[in-house]
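>>> got a sequence here, can you build the structure:
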Amino acid sequence: MIKEVIIVEGRDDEASISRAVEATTIATHGFGIKKETFDLIEKAYIERGLIIFTDPDFAGEKIRKRLQEKFPKSKHAYLTRNEANKNGDIGIENATAESIIEALSKARCTIIENKIEFTMQDMIKYKLAGASEASKNREGIGKILGIGYGNAKEFVNRLNQYGVKREEFEKIWTSFMHQKP
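As a prediction, this is how the structure comes out:
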């Protein structure tokens, strides 16, 4: 049983989570989160903690940011768009149980004190910005680290926000680059 309550977008997401793990879930039912739902999420946040696990699309990121503002000590879990895609439909409900378990196992907390470990110069150095393969590299490394996909600016923010250490990053980056065809 997962201690934290997992916040997802809809009922189908809740069903997918329950097929993968034993956990309590709350669905936001989209961006227009009702007051009763916010109250329920707040109670869960105080009593058990939260894992925000929204769809890897524009709407999911907007919901994630809104929840992060209100519940800053929440953990975050991410799926790649490929893991959440079924016939062009992007959502947690389309992911395999294995992908859901892996994403939840890599859930990370936001670090409150904003320490800058990585800069945009690092993104260029590690071919995560300004290179033809930068987008694919961010997607692959984001999956391994459990911080999700983002453009270069968002990616460097997530590296810092989730407290990724340079040593951990360099080890993963080296391994990732050696596995590429």
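
>>> C-alpha from now on. contacts and neighbour counts both.
OK.

>>> quick one: residues contacting the residue nearest to residue 144 when sequence neighbours are not counted.
In space, and not counting its chain neighbours, residue 144 is closest to residue 172: 7.6 Å by Cα to Cα, 6 or more residues apart in numbering. Taking Cα atoms under 8 Å, 6 or more residues apart in numbering, we find residue 172 in contact with 141, 144-145.

>>> ok, those residues vs residue 42, which is closest?
residue 145 (27.4 Å; Cα to Cα).

>>> that closest one: neighbour count?
20 (other Cα atoms under 10 Å).

>>> just the helices in the chain please.
11-20, 35-47, 58-70, 97-105, 120-125, 134-145, 152-161, 166-179 (DSSP state H).

>>> those helices into CSV, with extra columns for distance to residue 2?
Below are these laid out as CSV (distance: least, Cα to Cα, whole Å):
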stretch, distance to residue 2
helix 11-20, 11
helix 35-47, 13
helix 58-70, 20
helix 97-105, 9
helix 120-125, 34
helix 134-145, 20
helix 152-161, 23
helix 166-179, 25
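
>>> please give me the structure for this one as well, since I'd like to look at both together:
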Amino acid sequence: MAVMDVDKVIIVEGKSDKRKVETVINEPVEIICTNGTLSLSKLDELVENLYFKEVYVLVDADEAGEKLRKQFKREFPEASHLYIDKMYREVAAAPDQHIASVLLSANIDVQTKFL
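I've put the predicted structure just below:
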């Protein structure tokens, strides 16, 4: 899990979530996939590598996503949490415009065509 040299990091659950966010953002942001779950040792390693960065957690609005979010709140309370509308349930299923507005609310630059 190599960490790029950028200031902002978005943590998502899966590759489809990562692709969705990549299509919307308009600035260099590292997007890290957890693939649904993280062991405590992987989480500790991740937290250590991200300590001086702006970290955003964007996970699905379902049970697995909430479990992961709770884990991050406990182990990395400095991270900011971004929420999609529960009606979409999954980051990958949410419209690009919705993802753009969620990211923009966190001062992450997005492509204007999604606004």
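
>>> so who does the residue mapped onto residue 37 of the second structure from the first structure touch?
Matched by TM-score structural alignment, residue 37 of the second structure corresponds to residue 31 in the first structure. Counting by Cα under 8 Å, 6+ apart, residue 31 of the first structure touches 59, 62-63.

>>> could you measure the residue nearest the centre of the first structure against residue 35 of the first structure, distance?
With the centre of the first structure defined as its mean C-alpha position, the nearest residue by Cα atoms, centre = their mean is residue 78, 2.8 Å away. Applying Cα to Cα, to the nearest Å, the value for residue 78 of the first structure to residue 35 of the first structure is 25 Å.

>>> number of residues surrounding the aligned partner of residue 66 of the first structure in the second structure?
Mapped onto the second structure by TM-score structural alignment, residue 66 of the first structure lines up with residue 71. By other Cα under 10 Å, the residues close to residue 71 of the second structure number 17.

>>> also residue 44 of the second structure?
14.

>>> do the same with the one 3 residues further on
Other residues within reach of residue 47 of the second structure, judged by other Cα under 10 Å, total 18.

>>> out of the helices of the first structure, flag the one nearest residue 91 of the first structure.
Using Cα to Cα, the nearest of these to residue 91 of the first structure is helix 11-20, at 7.4 Å.

>>> which residues of the second structure does that closest one align to?
So helix 11-20 of the first structure sits over residues 15-24 in the second structure, by TM-score structural alignment.
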